[in-house]
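**Q** sequence unknown, structure follows:
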C-alpha cells in the first residue's frame, strides 16, 4: 500500500524487526510502533527520517540512531568477521564430509536390509493405503441404518459410521439405480483424488463394485452450515459467520486458482458446507463439479444445480465458469448473514434476496460490527475483513 499516509501499530504485542521495506512508504505522514516487543535496528530512510523517539516508546530491544534515545546497534570489526567466515567455512567442510560418510553408511545398511526382507511386505505402507470393504462399511453404519443418516442428495445418501478401531467416518453411498449416479461418483473420484486443502472435505478412500459405489469421507461432527443457520437450538454469532465465509472463500480460491486446472464446484450452498470440531468450514459434494481444460474459460452442461444459487447464464444456457461459483458465493454470503434462503416465500419475481439485501439496513449493521472488531485490535481479521467488504459491495 504505497499510498499509505497513517500507520498506528501501538499496543499490539508485536515482535521481531521493523522491516526496511517500510522505507518505500514515501507518503507516510504518521507512524507509531510504541508499546510492542520489537527488536533490531530502526530503519532511517523514507518516512523514518522525520519521526521522533515518541514513535518507538517501550520497545527495549530496539537499537539505532541516537536521535531516538536508544542504544546504538552493535557492529563487529572486519577482522573478526573474516576470522568468523574462515571458521564457518572449515566447519561447513567438516560437516559436509561427515554427512557424506553417514550417507554412504546408511545406503549400505539399507541395501542389506532390503535384500534381507525382500519377501516381507511393508506393513506401514499397506496400512496407509488400507481399503475398506463393503462389509466393514455395512458394519460401521449398522447396516446403513436410518439412525446414522446424516443427509441425502440427488444421487447419494450420507451415513455416519464407526470402524472397529473407533475411527469416525462419513460414508457417502451412491444410489446406483438413479440415472447419473455413476457419473457423479466418477466425477468426485476424478476431482477429489488430487485436491488437497484444509477447507475441502477430505476423502479417505472409496468402496466400489458393480452394484455398490461409496466414498469414505472425513467425519464432520458439527454438521452442515444449513443446520446451524436454521436450527432453533443452534446459533452462530457474527464473528463465526464471518470466519466460515472466509474458509469457504479460501476453498473456492484454491479450486479456481490454486490447482493445475480450474475446478468449478457448480453447487455451492449451505448444505454443502460442513463444519468440523473447531467450526472450520469445509466445502463438500463435487458430484456435478466441472474441470476446465487448458485455455477453457467455460464449459456447457445440461446438469442443473440448486435453484436460487445458480448464476443466470448457468440456469438459462448451461454455461459454467468460475464466475458461476462467485455468484453462488455471493448468495451464500447474503444467506449466511441474514438467515434468509434465496427461495424464501417473501422473494417473488419483483423481489430477490440480492435486491432485498441491497435495500436493507442489515448491510450497514454488519459493516458496523466488523468495523468495531477491527478497531478493537483483531489483527488476524484485518486483511480478511477488507476482502469481505469488497465481496459485499
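**A** Here it is on my side, so go on. Only a predicted model underlies this, so the values are computations on that prediction, with no experimental measurement involved. Numbers count the residues shown, from 1 in each chain.

**Q** drop to CA atoms for contacts and neighbour counts, all remaining ones
**A** OK.

**Q** Which residues does stretch 322-336 contact?
**A** Stretch 322-336 is contacted from outside by 229, 241, 245, 249, 252, 256, 262-270, 297-298, 309-311, 314, 340-342, 353-354, 357, 391-392, using Cα atoms under 8 Å, 6 or more residues apart in numbering.

**Q** next one: stretch 150-170
**A** Contacts of stretch 150-170 (Cα under 8 Å, 6+ apart): 136-137, 139-142, 144, 148-149, 171-176, 178, 180-181, 184, 216-220, 223.

**Q** Check it against this one:
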C-alpha cells in the first residue's frame, strides 16, 4: 500500500487514531477512503524500520499469504527505507488484555474458554498445518485481538522473521516479552514451537485467575505457575479462580470447577520443563475440544 494512502487513511498517523504501542511499533486505526473499509496499520519503530527494504518486502508478501480464520489477516504492507508498516484487518473489540483488566468490561467463563480455543487453533495452524512452520515468539494477551463476535485472532505472527534472520537470538529476544518467555528461550536462546506452547500455558493461567505473571504477589519464591500448581495439589483451587467467575450462576457448580481444574492441568502440561516434555498445540486443541462439551453442559442456559 502506498505511503500516501496510509497517511490519508489514518489522518497522517494522528494520535487520535493511535490504538496502542508495543516493543516493535505502534498501531493506528484507519479508514480507506475509496471503500470505507476499517483497517489497522502497524508502523514499526525506527530501529527496525531502517534498511532491509527488499528483504522486508519479500517476507511481507509471504505473510500476506498466511491465512487462517483465527489469525489477524495481513492485507498489505508499505516498505520504504525509513518507514515500514503492515496493513491489517481491524478488530473492533480490542485486545484480550484490555478485556481482562478493564473496569467496565468482563468475560464470562464460556467466552474465556472460547478465546483460549481460538488461540490454540491459530497456534496449531502455525506450528503444524501451514506449509512452513511459524514460531510466534511473543504470545501474550495484547497480541490476541477480538472481532465483533468476540472471536479471538492472533496478531504479530512472523514479526521477528521480518527483521531478523532465524538464529539471531539476541535480537529476537528484544521483541519478546519476558514474563511469557519460555525458560530455554531466556537462558539459552532456543527458539521453537514449544516456546509458544509455554507462552500459551501462561495465558491459560492468567485468563482464569485474572493474575498477570508480573503481579506484585509473585517474585523469586512464588510464580503464577507455582501458585496455581499448589492450589491444584492442595485442593484449594477456589482460592485462585477469578472471583468474577465464582459469582456466575451455573447449573452444576462442581462440574464448572472441575472444568477449570482441567484447564489448569492442561496449562501445567504446556509449562513442563525441559521443553520436549510439553504437549503440542495439536494435543492442546484436542483436549480443549473434549472439555468444551462438559463446559457447555455445566454453564447456565
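**A** Looks like it arrived, so ask away. All values reported here derive from a predicted model rather than from experimental measurement.

**Q** Overlay the chains and give the TM-score.
**A** After superposition, the two chains reach a TM-score of 0.73 (TM-score structural alignment, normalised by the length of the second structure), with 244 aligned residues with a Cα RMSD of 3.1 Å.

**Q** filter the contacts of stretch 150-170 of the first structure to the buried ones?
**A** Those of these that meet the buried threshold are 136-137, 139-142, 144, 148-149, 171-176, 180-181, 184, 216-220, 223, by 16 or more other Cα atoms under 10 Å.

**Q** hang on, the earlier thing: narrow the contacts of stretch 322-336 of the first structure to those in strands?
**A** 263-264 (DSSP state E).

**Q** thinking again about what came up before, looking at the buried ones among the contacts of stretch 150-170 of the first structure, which are in strands?
**A** Among these, DSSP E puts 149, 171-174, 216-218 in strands.

**Q** Any chance of a markdown table for those residues, columns distance to residue 387 of the first structure?
**A** Shown next, in a markdown table, are those (distance: Cα to Cα, whole Å):
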| residue | distance to residue 387 of the first structure |
| --- | --- |
| 149 | 37 |
| 171 | 35 |
| 172 | 34 |
| 173 | 37 |
| 174 | 37 |
| 216 | 34 |
| 217 | 31 |
| 218 | 29 |
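
**Q** Spell out the secondary structure type for residue 76 of the second structure.
**A** strand (DSSP: H, G, I helix; E, B strand; the rest coil).

**Q** To which residue of the first structure is it aligned?
**A** Here residue 76 of the second structure is matched to residue 205 in the first structure, going by TM-score structural alignment.

**Q** Quick check: the gap between that match and residue 124 of the first structure.
**A** Distance of residue 205 of the first structure to residue 124 of the first structure, given as Cα to Cα, to the nearest Å: 17 Å.

**Q** coming back round to it: can you name the two of the ones in strands among the buried ones among the contacts of stretch 150-170 of the first structure that sit furthest apart?
**A** 174 and 218 (16.7 Å; Cα to Cα).

**Q** What about the counterpart of residue 280 of the first structure in the second structure, how many residues nearby?
**A** Residue pairing (TM-score structural alignment): residue 280 of the first structure is matched to residue 151 of the second structure. Neighbourhood size, residue 151 of the second structure [other Cα atoms under 10 Å]: 19.

**Q** Nearest spatial neighbour of residue 151 of the second structure, chain-adjacent residues omitted?
**A** Nearest residue to residue 151 of the second structure in three dimensions, chain neighbours excluded: residue 115, at 6.6 Å (Cα to Cα, 6 or more residues apart in numbering).

**Q** which one in the first structure is aligned with the one you found?
**A** Per TM-score structural alignment, residue 115 of the second structure is aligned with residue 244.

**Q** From residue 390 of the first structure, how far out is its match?
**A** According to Cα to Cα, residue 244 of the first structure and residue 390 of the first structure sit 17 Å apart.

**Q** from what I can see residue 137 of the second structure touches residue 176, true?
**A** Yes - in this structure, residue 137 of the second structure is within contact of residue 176 by Cα atoms under 8 Å, at 6.2 Å.
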